[in-house]
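Asker: This is the structure alone, sequence omitted:
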């Protein structure tokens, strides 16, 4: 069943080889009750959305991120995509997903900076990441 039919309740799915059919709503309910994890496939049946099944972005996801982001997503950085690493915007440790919506490419320097407690960051409307150095008084209070 394709994803649009599943979302629109238009399709039917077969259970096994006996020909019994279920509706898209029944398929979604069964998947939810069974704790099945949906995957999003590209045109060549490559998985782009790994949900919580894997923490590190696999090569196919890196390719998709490189096509989308083109370079490091830190503001004022133009390191080419080939030199970047995939970063979870919502950390994996806090339930973040390994999917394209939750990941951006950052060069190794900016990837270290996004994890550095001396910096805050915000995501700009164009998807880029803006870093600001934290106030030393704020850092002293946290210590």
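Answerer: That came through fine. Treat the numbers as computed from the prediction; the structure is a model and nothing was measured.
Asker: When you work out contacts or count neighbours from here on, use the C-alpha atoms and nothing else.
Answerer: Fine.
Asker: can you give me the strands for the protein?
Answerer: 12-14, 21-23, 40-41, 47-49, 84-88, 103-107, 119-123, 129-133 (DSSP state E).
Asker: Out of these, which is closest to residue 55?
Answerer: Nearest to residue 55, of all those, is strand 84-88, at 9.1 Å by CA to CA.
Asker: ok, and what's touching that closest one?
Answerer: Here strand 84-88 makes contact (CA atoms under 8 Å, 6 or more residues apart in numbering) with 57, 62, 65, 71-72, 96-98, 102-108, 111.
Asker: Tell me who's in contact with the residue nearest the centre of the chain.
Answerer: Centroid-nearest residue in the chain, with CA atoms, centre = their mean: residue 99, separated by 2.3 Å. With contact taken as CA under 8 Å, 6+ apart, residue 99 is in contact with 48-51, 61.
Asker: and the comparison structure, right after this:
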């Protein structure tokens, strides 16, 4: 299921595998269901990130836009089950 740099976008098989780690958006406090989420590269693809399960997290459209937007910064916490929680903070 780990594709490295072979593909940019995550596959349906990877989405299915990620449902064992996530029920909803990885943003702290968000209750949007996994089915509504986009799969985000934790290490950006354009900067050498891989299309691997440990480099993937589901984010709803709102949080995905916030993550890439100029007004927000974020911290990512990795858990023992290999999932992550992403917390957003407004830039000052």
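Answerer: Happy to help now that I have it. Computed from a predicted structure; not experimentally measured.
Asker: Which two of the contacts of residue 99 of the first structure have the greatest separation?
Answerer: Pairwise distances across the contacts of residue 99 of the first structure peak at 12.0 Å for 51 and 61 (criterion: CA to CA).
Asker: who has more neighbours, those two?
Answerer: residue 61 (21 against 18; other CA atoms under 10 Å).
Asker: So among the contacts of strand 84-88 of the first structure, which ones count as buried?
Answerer: Buried members of the contacts of strand 84-88 of the first structure, scored by 16 or more other CA atoms under 10 Å, are 57, 62, 65, 71-72, 96-98, 102-107, 111.
Asker: Can you tell me which of the residues you listed is nearest residue 126 of the first structure?
Answerer: For those, the nearest to residue 126 of the first structure is residue 104 (12.1 Å; CA to CA).
Asker: Return the distance of the alignment partner in the second structure of that closest one relative to residue 25 of the second structure.
Answerer: Aligned by TM-score structural alignment, residue 104 of the first structure pairs with residue 57 of the second structure. Applying CA to CA, to the nearest Å, the value for residue 57 of the second structure to residue 25 of the second structure is 8 Å.
Asker: Please apply the same query to residue 58 of the second structure.
Answerer: Here the criterion is CA to CA. By it, residue 58 of the second structure lies 5 Å from residue 25 of the second structure.
Asker: Overlap in contacts, these two.
Answerer: Listed as contacting both residue 58 of the second structure and residue 25 by CA under 8 Å, 6+ apart are 34, 37.
Asker: all helices for the first structure, in order.
Answerer: 3-8, 24-33, 59-69, 108-114, 136-142 (DSSP state H).
Asker: is it true that residue 60 of the first structure touches residue 48?
Answerer: Yes: taking contacts as CA atoms under 8 Å, residue 60 of the first structure lies within contact range of residue 48: 7.1 Å.
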